[in-house]
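>>> pasting a predicted model and its sequence here:
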Amino acid sequence: MVIREQLYVGGRWVGSDSTETLTAINPATEQPLGVVPQASAEDVTRAIMAAREAFDDGPWPGMKPSERSRVLMRMAEVMRRRQAELVDLDVAEVGRARMLAESVFVDVPIEHFEDMAERVLLSFEFDEPMLPYETPLGVGQGVVRREPYGVASIITPYNAPFFLAAFKLAPALAAGCTTVLMPSPHTPLSAFLVAEIAEEAGLPPGVFNVVTGTPAAGELLTSHPAVDIVSFTGSDTVGRKIVKQAADTLKKVVLELGGKSANIVCEDADLTKVIPDVVMNFTVNCGQGCSMLTRTLVHESIHDDLVAGLKKAMDHVRIGDPADPTVTMGPLISAAQRDKVETLIRAGLDEGAQLAYGGGRPTHLPKGFFVEPTVFVGVENSMTIAQREFFGPVTVVIPFRDDDEAVRLANDSDFGLGGGVWSGDPTRAYRIGGRIRAGMVSLNGGTGGLSPHGPFGGYKASGIGREWGKWGLSEFLQHKSLVWPMASG
């Protein structure tokens, strides 16, 4: 049992005003994993004001990029040294399969920190020369300066607490912002490890603060006038609330929200490559991922072959204790999330869809919030199960007649985060991918459509703004024109 009795505010470990606590539950065992403070409104306000003071009066925003780079690299070095701890916590706190925690959800964000510190930050053009211009008053010249936005609220969900905190903190800190991190109440523990890492790396006091609490306390992070920018990852429902909460102070919001992304499988695709990709896209992390391709659109001529291949592949998905290195799929985060997924499965059956595989709970796992990987067929794109985000291990298989219908079905969604296209003709895949209204499209399995050197984000209800690389850094910067008369002669 991990007991955290203090919050991290202003570079110090401080007690909470509140005597209330939050208990993190191991979703594989249903046993308590840790206890953290449930921050009060006063606690959150103190964290915000510590970040405000650090931005207005501290050294961080005025440091040279090379100086901030050195501190971020020290943070990455400490992360590397404590990588095993981060993996163990990710497995226990999220219920993530160990093999996935090791290879992706801990290693990749550390690489992102390193890349942000060494490549992106040191090559970024903070002062861009402005073309000379002529007015009746004379000829002018100048620069466009990119400056840190200010105090940033970082709010992360339960499905990737360390991963998403790192992908938000690296650009925010690189830009020169000061930050307050609030993790999901389901997965609060990794945030304290990040605070220890920041402290050891020598991040100046107040530049990084951690508060843990409920959404009620978190509303201050989105509405307080001392906050300049909010970066949130979570559901579109909460994202809409955050936009309203931020509106009174007209603060900037960066939102990475939900998805119901389509994976288009053309008749000339290689099913031996397609099927593992389809399985991965709804079973990884028990389907709890916003960018997963959970609508499988397949040409009608190979529909039955694909479904038969999926059913066979499902028998090789090993469900169980995520700490077991041979397990490939762990549990959902909570009983409430399991109930939501099961309710949507029943809705699919009520609307006339059929189960090709799964749909229940694994009988060999009496403890833990487990659901079987589930494949629906006989699905219309208008059905609830084709439009609502499950955030669980469920895919729907929908046939199409030609490329135009595939694109129409893919775009017939409130969301637009990701997409995929499989075809034996790369030119055809590229052409179809260009017609999908989504922020990231994978062609023939290309890194899942995700590259740390490209922007992460979506269209429509999938969010506002972009993360990762120079695009993520740019979100935490404001633009200022500095102009002066051009010298004559």
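Received it, and whenever you're ready, just let me know what you need.
>>> okay, CA-based contacts and neighbour counts for the rest of this
Fine.
>>> show me the contacts for the residue nearest to Gly213 when sequence neighbours are not counted.
Nearest non-adjacent residue to Gly213, counting by C-alpha to C-alpha, 6 or more residues apart in numbering: Gln38, 4.4 Å away. When contacts are counted by C-alpha atoms under 8 Å, 6 or more residues apart in numbering, Gln38 touches Ser16, Ser18, Thr19, Glu20, Thr21, Leu22, Thr212, Gly213, Thr214.
>>> give me that answer again for 6 Å
Neighbour list for Gln38: Glu20, Thr21, Leu22, Thr212, Gly213 [criterion: C-alpha atoms under 6 Å, 6 or more residues apart in numbering].
>>> just the buried ones from those residues?
Thr21, Leu22, Thr212, Gly213 (16 or more other C-alpha atoms under 10 Å).
>>> could you check how far the second one is from Pro331?
It stands for Leu22. 21 Å (C-alpha to C-alpha, to the nearest Å).
>>> show me what the helix or strand harbouring Tyr133 is packed against.
When secondary structure is defined by DSSP states H and E, Tyr133 falls within strand 127-135. Packing partners of strand 127-135 (3 or more C-alpha pairs under 6 Å, 6 or more residues apart in numbering; DSSP states H and E): strand 138-148.
>>> kindly recompute the last result at 10 Å.
Strand 127-135 sits against strand 138-148, strand 477-485, with contacts defined as 3 or more C-alpha pairs under 10 Å, 6 or more residues apart in numbering; DSSP states H and E.
>>> how far away is the residue nearest the centre of the chain from Thr233?
Nearest to the mean C-alpha position of the chain, by C-alpha atoms, centre = their mean, lies Leu164 at 5.0 Å. Distance, Leu164 to Thr233, by C-alpha to C-alpha: 8 Å.
>>> swap in Asp321?
27 Å.
>>> Gly418 too?
The value you get for Gly418 to Thr233, if C-alpha to C-alpha is used, is 15 Å.
>>> of those two, give the one with the bigger neighbour count.
Per other C-alpha atoms under 10 Å, whichever of Gly418 and Thr233 has more neighbours is Gly418, with 31 against 23.
>>> for Leu293, see how far away that one is.
In terms of C-alpha to C-alpha, Gly418 sits 7 Å off from Leu293.
>>> intersection of neighbour lists for the two?
Residues touching both Gly418 and Leu293 by C-alpha atoms under 10 Å, 6 or more residues apart in numbering: Gly259, Lys260, Ser261, Ala262, Asn263, Val441, Ser442, Gly448.
>>> can I get those residues in TSV with secondary structure and neighbour count?
Formatted as TSV, the shared contacts of Gly418 and Leu293 follow (DSSP: H, G, I helix; E, B strand; the rest coil; neighbours: other C-alpha atoms under 10 Å):
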residue	secondary structure	neighbour count
Gly259	coil	33
Lys260	coil	28
Ser261	coil	30
Ala262	strand	34
Asn263	strand	30
Val441	strand	27
Ser442	strand	21
Gly448	helix	20
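>>> okay, one more to line up with it:
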Amino acid sequence: MAVNLQHPNRLFIGGEWVEPLDGKSIVVVSPDTEEAVFEVAGAGPRDMDRAVSAARDAFDNGSWCDLSPESRIAAVEKLADALDRRSGEIAEAWSLQVGALAFLAPIFAGIGTQNLRDAVLHGRAFKFEQQVSSPMASDARIVHEPVGVVAAITPWNVPYMLMTNKLGPALVAGCTIVMKPSPETPIEAYIIAECAQEAGIPAGVINLVPADREAADHLMRNPQIDKVAFTGSTAVGKQIAQVCAEQVRRCSLELGGKSAAIVLDDMSDEDVARILTGAITTLSGQVCAMLSRALVPRHRYDGIANAIADAMKQVKIGHSDDPVAQMGPLATRRQLGRVQRYVEIGIAEGATLMAGGKSPSQPNQGVFFEPTLFTGVTNDMTIAREEIFGPVLCLIAYDSVEQAIQIANDSAYGLNSSVLTNDAEAAARIGRKMRAGTFAQNGLRSDFSLPMGGFKQSGIGREGGEQGLRGYLESKSMLLDTSN
């Protein structure tokens, strides 16, 4: 299916499609072929200021935040309906931009739109105003009001899903939004803007400004922004947190991870290999919650290592539209270079490269890399401590479950975690001891309708669930006299 944008050479600001003032065009390159597949407008600093002013005016002087929650919810439902009608284009855009496999793309497009519907469900159940008892007033209330103007900044790996996970609760709360998608993946945000216009979302409530890092930095420093909602690397998240701290501004940060999977003795070598290989090849390992450290019993280390290496060698690598491909390309040539550098570091620090570690001889075009297994890894090695964001798995031995938990938690990150076992009680018991925002038995599993976020340097705040909605609200206590 072709992707058809109405105004690819313009920005969406204040309810209108406008020409950029100082931005440069953004060229989208397919990682399947490394050929240009799209070109859209890029925003510069003055465009960012324009978008923030439009969102500020819509919040301060418009009707959006004064609407009843029911009215905002109805508008978000119309937006979701419009996006559903373009689900095929959204799926195609993801494959075009990052090489996501064709069979996965519709699934993630559906999850992205479901994020809006989940926000609607939580909004309907949420008490935006509640009477409480107080010795200081006969009529005491707690009301929840929108935080204000939100800068929503998303990365390139799953752009639609991550943008709607911010957009849905922000709109239901009554906020206005400036969407800043990654320059590698702007197309879905264009579709959102077009659908917002179709659904009758008031002018200035949703604005679109794709841009590079310099313009994005200008955006997040704008004093008219009330909150920055960011998903991306921990390094950039730290910069955003510092800027927000200087202005005592709200922020939510969903950042990097170096997530661990603990293998218990009751799981067979073959099942371990299937689960971990299936996880590390998902989106070519470019998932912040990726299980990239596998902790295995020392007495089974060699058997598990051999099984994973064998499974990795069977993975079919191909273009995103190849129906038999099990893993597509990395998203960019820059990302390929990053993964290659970490492989070199792993070898230099003494780890053993047991599988992969290079680009395959076929296909000849595109940004491809083999599933990679390092053995002989200790938890102090760079490849065990830093996020690689590629299909690289580190195998670490442990002597007791208690030691495995200690190793898993010995990380600057705390985004995701797993235990591979058939014993649900053991999984639950160990899961309570894992310092991570998400825990799942037997692999890489996520439910985006539930709160998601990280401990430690994996982030601040949560997206999804009621907690995600609360992140776009301010609480106000009101002490009133009862009317005569």
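It's in. What you are looking at is a predicted structure, and each value in this text was computed from that prediction instead of being measured.
>>> need the max-distance pair from the contacts of Gln38 of structure 1.
Within these, Glu20 and Thr212 form the most distant pair, 11.0 Å apart (C-alpha to C-alpha).
>>> which residues do these two both contact?
In contact with both Glu20 of structure 1 and Thr212: Val36, Pro37, Gln38, Ala39, Ser40, using C-alpha under 10 Å, 6+ apart.
>>> of all these, which comes closest to Pro366 of structure 1?
Val36 (27.7 Å).
>>> residue in structure 2 matching that closest one?
For Val36 of structure 1, the aligned residue in structure 2 is Val40 (criterion: TM-score structural alignment).
>>> ok, its match touching Lys24?
Yes. Val40 of structure 2 is within contact range of Lys24, at 9.1 Å (criterion: C-alpha atoms under 10 Å).
>>> helices of the stretch 51-200 of structure 2, start to end?
Assigned by DSSP state H, counting those that start in this stretch, the helices in the stretch 51-200 of structure 2 fall at 69-84, 87-98, 105-125, 159-173, 187-199.
>>> I meant to write the stretch 201-350 of structure 1 there.
Under DSSP H, counting those that start in this stretch, the stretch 201-350 of structure 1 gives helices at 215-223, 236-247, 271-283, 303-314, 335-350.
>>> where does the second one end up in structure 2?
In this case it means helix 236-247 of structure 1. With TM-score structural alignment as the criterion, helix 236-247 of structure 1 aligns to 234-245.
>>> that stretch vs structure 1, mean deviation?
Superposed on structure 1, stretch 234-245 of structure 2 shows a mean distance to its aligned partners of 1.2 Å (mean C-alpha distance after the TM-score superposition for structure 1).
>>> show me what counts as buried in that stretch.
In stretch 234-245 of structure 2, counting by 16+ other C-alpha under 10 Å, buried: Thr234, Val236, Gly237, Ile240, Ala241, Val243, Cys244.
>>> so what's the last one up against?
Put plainly, it is Cys244 of structure 2. If you count contacts by C-alpha under 10 Å, 6+ apart, then Cys244 of structure 2 has Met220, Arg221, Pro223, Ile225, Asp226, Lys227, Val228, Lys238, Arg250, Cys251 around it.
>>> ok, the first one to Ala331 of structure 2 distance?
It refers to Met220 of structure 2. 25 Å.
>>> and the two? Which one has more around it.
Between Met220 of structure 2 and Ala331, counted using other C-alpha under 10 Å, the more crowded position is Ala331 (30 against 24).
>>> and the helices of the stretch 51-200 of structure 2, which is most packed in?
helix 159-173 (a mean of 27; mean count of other C-alpha atoms under 10 Å).
>>> just say helix, strand or coil for the alignment partner in structure 2 of Ser451 of structure 1.
Aligned by TM-score structural alignment, Ser451 of structure 1 pairs with Asp447 of structure 2. Classification of Asp447 of structure 2 using DSSP: H, G, I helix; E, B strand; the rest coil returns coil.
>>> I figured Asp447 of structure 2 hits Ile111, correct?
Yes. Assessed by C-alpha under 10 Å, Asp447 of structure 2 is found in contact with Ile111 at 9.5 Å.
>>> intersection of neighbour lists for those two?
Joint contacts of Asp447 of structure 2 and Ile111 (C-alpha under 10 Å, 6+ apart) do not exist.
>>> returning to what we had before: mind checking which of the helices of the stretch 201-350 of structure 1 is nearest Gly458 of structure 1?
helix 236-247 (11.7 Å).
>>> against Met1 of structure 1, how distant is the residue mapped onto Gln97 of structure 2 from structure 1?
Using TM-score structural alignment, the equivalent of Gln97 of structure 2 in structure 1 is Glu93. According to C-alpha to C-alpha, Glu93 of structure 1 and Met1 of structure 1 sit 11 Å apart.
>>> next, show the common contact partners of the two.
Joint contacts of Glu93 of structure 1 and Met1 (C-alpha under 10 Å, 6+ apart) are Ala24, Pro32, Leu33, Gly34.
>>> mind listing which of those residues are in helices?
Counting by DSSP state H, no part of the shared contacts of Glu93 and Met1 of structure 1 is found in helices.
>>> rewinding a little: can you count the residues close to the match of Ser451 of structure 1?
Each residue near Asp447 of structure 2 was counted by other C-alpha under 10 Å, and the total is 11.
>>> which parts of the stretch 301-450 of structure 2 are strands?
Assigned by DSSP state E, counting those that start in this stretch, the strands in the stretch 301-450 of structure 2 fall at 352-355, 372-375, 392-398, 413-414, 417-420, 440-441.
>>> which one of those strands lies closest to Gly62 of structure 2?
The nearest among these, by C-alpha to C-alpha, is strand 413-414 at 40.1 Å.
>>> and that closest one, which stretch of structure 1?
Mapped onto structure 1 using TM-score structural alignment, strand 413-414 of structure 2 covers residues 415-416.
>>> give me the contact list for the matching stretch.
Counting by C-alpha under 10 Å, 6+ apart, 236, 257-262, 291, 387-389, 410, 436-440, 457-463 sit against stretch 415-416 of structure 1.
>>> count the neighbours of Lys480 of structure 1 for me.
Lys480 of structure 1: 12 neighbours (other C-alpha under 10 Å).
>>> cool, and Pro323 of structure 2?
Pro323 of structure 2 - counted by other C-alpha under 10 Å - has 11 other residues nearby.
>>> and Thr29 of structure 1, by the same measure?
17.
>>> list the contacts for it?
Ala92, Gly95, Asp321, Pro331, Leu365, Pro366, Lys367, Gly368, Phe369 are the contacts of Thr29 of structure 1 under C-alpha under 10 Å, 6+ apart.
>>> widest-spaced pair of those residues?
Largest pairwise distance in the contacts of Thr29 of structure 1, by C-alpha to C-alpha, is 17.7 Å, between Ala92 and Pro366.
>>> excluding its backbone neighbours, what's nearest Ile110 of structure 1?
In space, and not counting its chain neighbours, Ile110 of structure 1 is closest to Ala76: 6.0 Å by C-alpha to C-alpha, 6+ apart.
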